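Colleague: Sequence and computational prediction follow.
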Amino acid sequence: MTPPSSTPPFDAPFEGDLGADLELALRIADAADAASMDRFDAADLEVSLKADASHVTEADLATERAIRAVIEVERPDDGVFGEEYGVTGDSNRQWIVDPIDGTANYLKGIPMWTTLIALSIDGVPRVGVASQPAIGRRWWAATGLGAWTNTPSGAPKRLAVSTVDTIADSSVSFQSIGQWRDAGKLDALERLTSSVWRDRGYGDAWPYMLLAEGRLEFVAEFGVKEYDIAALVPIVTEAGGRFTSYDGHDSLSERSSLATNRVLHDPFLALLHSP
């Protein structure tokens, strides 16, 4: 089951306790990290091309299998939507997973790749974990329970977006020029980068985590699938940010994303969509 086309706002309150689901998501991430790190930077890593010409490695497949194995035991009635093995089950509770977001980095031995694990309920991502085991970082959140990250001391740290309230003072990540060109948005990208203090293309899931940590004010990209962004939504929103599509809609299926520190969300939308 894919998320419905019309959903409540991504930051809508949730009635219930998501603590057990978040604890499970963290255990799923542990299993995923073990599988992904087992083959990271291996000289004989098996790599092939999918039908869409994107790369897939043996680690992508093994990691999604490890994720699904835990869910099958712990939540057998829940559905799963994964990048590599598609949709299984039909439930209003759906785990949306990307075993390795940043496969191009993974196969090159670059440590900036992420396992993304989300639980969507009635089409709204309510639990999210983003794990980057190659650099020892993890971020997690659930609606009403806050957003958190690990620290060198081992103690969790609560996340909060920045309080920057002017576009001119903001730092942004736009992912890549090619994405914006292919989406026909180069004029908007020029307006954006000409209006802010600092612009960089950090890439993939990491800039959303920098946003949740208060280090960026804006992240946007195109060509994304549900499994690329579902886990990021609760982390950003529980840190106080806002997450929509590029056009400002609460949708996982519009193939675009726009995340901000909330106070600048409407100003950024106006800037991007000005004539």
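Modeller: Done, it's in.
Colleague: okay, CA-based contacts and neighbour counts for the rest of this
Modeller: Will do.
Colleague: And the longest helix anywhere in the chain, what's buried?
Modeller: Taking DSSP state H as the assignment, the helix of the chain that covers the most residues is helix 19-39. Taking 16 or more other CA atoms under 10 Å as the neighbour-count basis, helix 19-39 is seen to contain the buried residues 21-22, 24-26, 28-29, 31-33, 35-37, 39.
Colleague: I'd assumed residue 83 was in contact with residue 55.
Modeller: No: proximity of residue 55 to residue 83 does not meet the contact threshold set by CA atoms under 8 Å, at 12.0 Å.
Colleague: need the buried residues of helix 19-39 in a markdown table with distance to residue 100, can you?
Modeller: Compiled in a markdown table, these are given as follows (distance: CA to CA, whole Å):
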| residue | distance to residue 100 |
| --- | --- |
| 21 | 21 |
| 22 | 20 |
| 24 | 19 |
| 25 | 16 |
| 26 | 16 |
| 28 | 14 |
| 29 | 11 |
| 31 | 13 |
| 32 | 9 |
| 33 | 10 |
| 35 | 11 |
| 36 | 8 |
| 37 | 11 |
| 39 | 12 |
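Colleague: what are the ranges of the helices in the stretch 51-200 of the chain?
Modeller: Listed from the start of the chain, the stretch 51-200 of the chain has helices (DSSP state H, counting those that start in this stretch) covering 58-74, 103-108, 177-182, 186-195.
Colleague: between residue 55 and residue 83, who's got more neighbours?
Modeller: Neighbours per residue, other CA atoms under 10 Å: of residue 55 and residue 83, the larger number sits with residue 83, 20 against 15.
Colleague: Return the residues in contact with the more buried one.
Modeller: Residues in contact with residue 83, defined by CA atoms under 8 Å, 6 or more residues apart in numbering, are 97, 98, 99, 227.
Colleague: let's see it at 7 Å
Modeller: Under the criterion of CA atoms under 7 Å, 6 or more residues apart in numbering, the contact partners of residue 83 comprise 97, 98, 227.
Colleague: what's the answer for residue 132, then?
Modeller: Residue 132 makes contacts with 113, 114, 115, 138, as judged by CA under 7 Å, 6+ apart.
Colleague: what about 8 Å?
Modeller: 111, 112, 113, 114, 115, 138.
Colleague: Could you measure from it over to residue 172?
Modeller: From residue 132 over to residue 172 the distance is 21 Å, taken as CA to CA, to the nearest Å.
Colleague: elements contacting the helix or strand hosting residue 207?
Modeller: When secondary structure is defined using DSSP states H and E, the element that contains residue 207 is helix 206-212. For helix 206-212, the packing partners by 3 or more CA pairs under 8 Å, 6 or more residues apart in numbering; DSSP states H and E come out as strand 218-222, helix 232-238, strand 256-260.
Colleague: Included below, for side-by-side comparison, is a second structure:
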Amino acid sequence: MSLHSSPYTEDLRLAHMIADSVDSQTMQSFNAQDFEVETKPDLTPVTVADRQAEEYIRAQLSRARGRDAVYGEEFGSSGSGPRRWVIDPIDGTKNFIRGVPVWATLIALMDHGEPVVGLVSAPALGRRWWAAKDGGAYTGKSLSSAKQLRVSKVSRIEDANFSYSSLYGWREAGRSKNFLEFTDTVWRTRAFGDFWSYCLVAEGVVDVAAEPELNLHDMAALVPIVQEAGGRFTSLDGDPGCSGSNGLATNGLLHEAAMGALALDSATPIQD
């Protein structure tokens, strides 16, 4: 189906308009590199740029979609109802504060718990990815200048390109043994990390992407992009979409094999 046939096209247009303005703000901060960095209770960093970006997105949504609920990484939940916007103002804050251009603003719309719109804007990379339910997945700088995305057709794990997060997270999640064995099995591994791994799955460049610890705001925008490109997105244990606490995205053909390979490590036998 074409983009214009999606019932969420106008919501997607709104997400683009908001992202255009937010990109200008975040890029100004990124280029200046003169912001203060604080540590949140979960020990992750946050900057004034994160908070300002989320405040701006919330203000725009309040004006344009006042009846919708909103959930954001920095300010939590507001409102109620079946439609909920999910915001990650700067995904990849650690990259952002060190001057690494791999960071993005993530904007998603969930309808009755299902992610139906996803937009990922990475202005420092000059890239944007988006999708709306039943409308396909695309990349480009605007709705009028876009290339449709399709996942790869790789069907053997031995031929797969695998992107992941840090080894530390896999160890903490009790999956490091199986993770390391998986990296030895696949054709190639790279730690692109954060949003980029999943967008590359949608592009057909990466065949499997996974992270052992994720939150709703990390995943909601990515799910429609991967799925509308023909891929599959679940938790590492098979929970649909972004309903789990971790993520696995594949071209679909490799999903069951990857999920089995990245399962929890077997318990260590008790010695007599």
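Modeller: Okay, I see it. Quick caveat, the model's predicted, so the values are computed rather than measured.
Colleague: TM-score for the pair, please.
Modeller: Here the TM-score for the pair of chains, by TM-score structural alignment, normalised by the length of the second structure, is 0.92; 260 aligned residues with a CA RMSD of 1.7 Å.
Colleague: Relative to residue 46 of the first structure, how far out is residue 76 of the first structure?
Modeller: With distances taken as CA to CA, residue 76 of the first structure is found 31 Å from residue 46 of the first structure.
Colleague: for residue 215 of the first structure, same thing?
Modeller: 36 Å.
Colleague: When the two are compared, which one has more neighbours?
Modeller: The residue with more neighbours, out of residue 215 of the first structure and residue 46, is residue 215; 19 against 12, by other CA under 10 Å.
Colleague: so what's the more buried one up against?
Modeller: 161, 162, 171.
Colleague: what about residue 265 of the second structure, how many residues close to it?
Modeller: 15.
Colleague: thinking it is in contact with residue 176, fair?
Modeller: Yes: the pair residue 265 of the second structure and residue 176 qualifies as a contact (CA under 8 Å) at a distance of 7.2 Å.
Colleague: so who does residue 110 of the second structure touch?
Modeller: When contacts are taken as CA under 8 Å, 6+ apart, residue 110 of the second structure is in contact with 82, 83, 84, 85, 86, 116, 117, 220.
Colleague: again, only using 6 Å
Modeller: Contact analysis of residue 110 of the second structure by CA atoms under 6 Å, 6 or more residues apart in numbering lists 83, 84, 116.
Colleague: cool, residue 219 of the first structure as well?
Modeller: 172, 173, 174, 258, 259.
Colleague: Out of the residues you listed, which comes closest to residue 198 of the first structure?
Modeller: Of all these, the one sitting nearest residue 198 of the first structure is residue 172; the distance, using CA to CA, is 6.3 Å.
Colleague: how many neighbours does the counterpart of that closest one in the second structure have?
Modeller: For residue 172 of the first structure, the aligned position in the second structure is occupied by residue 162, per TM-score structural alignment. Here the count is done by other CA under 10 Å, and residue 162 of the second structure has 25 residues near it.
Colleague: How about the one 10 residues further on?
Modeller: Counted with other CA under 10 Å, residues neighbouring residue 172 of the second structure total 11.
Colleague: how much space between the aligned partner of it in the first structure and residue 108 of the first structure?
Modeller: In the first structure, the residue paired with residue 172 of the second structure is residue 182, using TM-score structural alignment. Residue 182 of the first structure sits 25 Å away from residue 108 of the first structure, going by CA to CA.
Colleague: same question, residue 143 of the first structure
Modeller: For residue 143 of the first structure relative to residue 108 of the first structure (CA to CA), the value is 35 Å.
Colleague: more neighbours, the two?
Modeller: When neighbours are counted by other CA under 10 Å, residue 143 comes out ahead of the other of residue 143 of the first structure and residue 108, with 26 against 11.
Colleague: about what we covered before: what is the longest helix of the first structure packed up against?
Modeller: In this structure, helix 19-39 of the first structure packs against helix 58-74, with contacts taken as 3 or more CA pairs under 6 Å, 6 or more residues apart in numbering; DSSP states H and E.
Colleague: Give me the mean deviation of the helix it packs on from the second structure.
Modeller: Between helix 58-74 of the first structure and its aligned partner residues in the second structure, the average distance after superposition works out to 0.6 Å, using mean CA distance after the TM-score superposition for the first structure.
Colleague: can you tell me what part of the second structure the longest helix of the first structure aligns to?
Modeller: Per the alignment by TM-score structural alignment, helix 19-39 of the first structure matches residues 9-29 in the second structure.
Colleague: in the superposed pair, what's the mean gap between the matching stretch and the first structure?
Modeller: For stretch 9-29 of the second structure, the mean distance from the matching residues in the first structure following superposition reads 1.2 Å, by mean CA distance after the TM-score superposition for the first structure.
Colleague: can you redo the contacts of residue 219 of the first structure as CSV with distance to residue 268 of the first structure?
Modeller: Conversion of the contacts of residue 219 of the first structure to CSV gives the following (distance: CA to CA, whole Å):
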residue, distance to residue 268 of the first structure
172, 11
173, 13
174, 12
258, 9
259, 10
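Colleague: between those, which is closest to residue 202 of the first structure?
Modeller: Residue 202 of the first structure lies nearest to residue 173 out of the contacts of residue 219 of the first structure, by CA to CA, at 6.2 Å.
Colleague: Surely the closest one and residue 201 touch.
Modeller: Yes: taking CA atoms under 6 Å as the contact criterion, residue 173 of the first structure and residue 201 are neighbours in contact, 5.0 Å apart.
Colleague: In terms of neighbours, single out the busier of those two.
Modeller: Legend: neighbour count by other CA under 10 Å for residue 173 of the first structure and residue 201, higher for residue 173 (23 against 14).
Colleague: any idea how far residue 90 of the first structure is from that one?
Modeller: 36 Å.
Colleague: If you drop the residues flanking it in sequence, what lies closest to residue 88 of the second structure?
Modeller: Ranked by CA to CA, 6 or more residues apart in numbering and with sequence neighbours excluded, the top spatial neighbour of residue 88 of the second structure is residue 106, at 5.0 Å.
Colleague: Give me the aligned partner of the one you found over in the first structure.
Modeller: Under the alignment defined by TM-score structural alignment, residue 106 of the second structure corresponds to residue 116 in the first structure.
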